[in-house]
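1. Just need the structure, nothing else, for what follows:
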Amino acid sequence: MKNFLFCSLLALSFHASPALSASSITEPAAIASPASACAEHYNIVISVSDKEKVELALGNAQNLQSELGTACTNIEIVHVSAAITLLGPMSQKAPLLKEALQHGVKLVACQNSMNKFKMTEDDLLPGITTVPSGVAEIVRRQKQGWIYFRP
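-> Here you go, the predicted model:
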């Protein structure tokens, strides 16, 4: 009886070892990246046109990252109209803008609005990107399934 149990356990260990070795082979590939560790991933586009709402939009982005997880969110703030005038390196909002960029928030300036205010890309804080039309960018993002938010 002891021999039967020993042989049965030995046979089971041989059958289990390929499964164990297979899982250890695939384990490194199964290591989750920060984004894949999210229960849900969020793509959020925020529109800001008023200078008075730039700080509010940045705070909203920070709150979203805090609540949903920085790795679980793609946040793009599209600045149109007068809001683009606060995107320069000498702006009173520059420290907040830099902080947002460091946390992975994409800051976008509307080229149409920049033209209206006689601004060039050289007038923008490094790291801020431009699009030909801010409203078209928002429409494209919505069509791609991004959540639209306006403070």
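2. CA atoms for contacts and neighbours, from now on please.
-> OK.
3. can you point me to the longest helix in the chain?
-> As assigned by DSSP state H, the longest helix anywhere in the chain is helix 2-30.
4. how distant is that helix from the center of its chain?
-> Helix 2-30 sits 42 Å away from the centroid of its parent chain (Cα atoms, centre = their mean, to the nearest Å).
5. What helix or strand is residue 43 located in?
-> Residue 43 belongs to strand 42-48 when elements are defined using DSSP states H and E.
6. Remind me what that strand packs against, helices and strands.
-> In terms of contacts (3 or more Cα pairs under 8 Å, 6 or more residues apart in numbering; DSSP states H and E), strand 42-48 is packed against helix 54-68, strand 73-79, helix 134-143, strand 147-149.
7. Give me the residue at the spatial middle of the chain.
-> In the chain, the C-alpha nearest the mean C-alpha coordinate belongs to residue 74, at 2.2 Å (Cα atoms, centre = their mean).
8. and this one, so I can compare the two:
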Amino acid sequence: MIQEQKFSDEFLNAFIDNQLTPEEKSDAFVAISQDESLNRRVCELRKVRDLVQLACTAPPPPPIHGASERCGLWSRIGFRSIAASILGLGIAIGWVLHTTTPHQIAPTGHQVSALTSPLPAKGIKVLLHLNSGDPERMNELLDEAESLLKFYKKTNQIARVEIITNGGGINLLRADTSPDPARIKRLYRDWNNLAFVACQNTIDRLEREQNINLVLLPEAVVIDSAVAQIMRRQLQGWAYIQV
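-> Below you'll find the predicted structure:
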């Protein structure tokens, strides 16, 4: 009961929308990683938020005679179609999780261990997801990761932080587009419980569409699919936040 009172839906929605202070977020990460029911609540709230956002961006009905009478019906159909699409995506992700294993392309043993070493029985596991190419978001992500790592070290807590990138977010780890490769190198050197992860699906798509040979920073680990990795980590009890 105390846990439910402390982490209200309003608080968790603020957590999902990245509107909390670093201390509040750290408390939330700890609780989410240790409480399965709280983790499920966060997942459900995030699904509701994403569904509402998709519904708000659904295309308007075509301008036909009597459109005002059909508006409500169109909205219901559009919303149900979106819900069905999300359900289908969930089924597809489940199949991916069932049939695939992580594919890692890592030039050093340190990078491999960052993803394949046994998970600690107790400890905080945080997955930070970036799918935006906005440099401000990238810097915000690095600030967030470093702040968390320092906080957990200061409070003597066992923690692992994984930064996973796909879509435009992969620019963070590209040798030709990363806004701050020196900082990434420093973070990787200073924190052996931090991993930088890039999505192979995004790499393949960019190389195909832009006819390039995409080169990543040496600190990056490549996995098969960011979506599948996110689902795997959540099933393993990782706290997930999209920056």
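9. Would you pull the TM-score for this pair?
-> The TM-score (TM-score structural alignment, normalised by the length of the first structure) is 0.66; 111 aligned residues with a Cα RMSD of 2.0 Å.
10. what's the mean deviation for the strand holding residue 43 of the first structure versus the second structure?
-> Here the mean offset of strand 42-48 of the first structure against the second structure after fitting is 0.6 Å, by mean Cα distance after the TM-score superposition for the first structure.
11. now that strand: which residue numbers in the second structure?
-> Under TM-score structural alignment, strand 42-48 of the first structure corresponds to residues 124-130 of the second structure.
12. what do you get for stretch 14-22 of the first structure?
-> Under TM-score structural alignment, stretch 14-22 of the first structure corresponds to no residues of the second structure.
13. Work out the gap between the longest helix along the second structure and the centre of the chain.
-> In terms of residue count, the longest helix belonging to the second structure (DSSP H) is helix 67-99. Its chain's average C-alpha position is 22 Å from that of helix 67-99 of the second structure, according to Cα atoms, centre = their mean.
14. Just the angle for that helix relative to helix 226-235, thanks.
-> Calculated by axes from the mean of the first three to the mean of the last three Cα atoms, to 10 degrees, helix 67-99 of the second structure forms an angle of 70 degrees with helix 226-235.
15. buried sites along helix 67-99 of the second structure?
-> 74-75, 78-79, 82-83, 86, 93, 96-97 (16 or more other Cα atoms under 10 Å).
16. Mind giving me the packing neighbours of it?
-> Using 3+ Cα pairs under 8 Å, 6+ apart, helix 67-99 of the second structure sits against helix 36-56, helix 226-235.
17. give the contact list for residue 243 of the second structure.
-> 18, 128-130, 137, 140-141 (Cα atoms under 8 Å, 6 or more residues apart in numbering).
18. Neighbours of residue 6 of the second structure, how many?
-> Taking other Cα atoms under 10 Å as the criterion, the count of residues near residue 6 of the second structure is 11.
19. actually residue 53 of the first structure, sorry about that
-> Per other Cα under 10 Å, the neighbour tally for residue 53 of the first structure reads 15.
20. What of residue 114 of the second structure?
-> Neighbours of residue 114 of the second structure (other Cα under 10 Å): 20.
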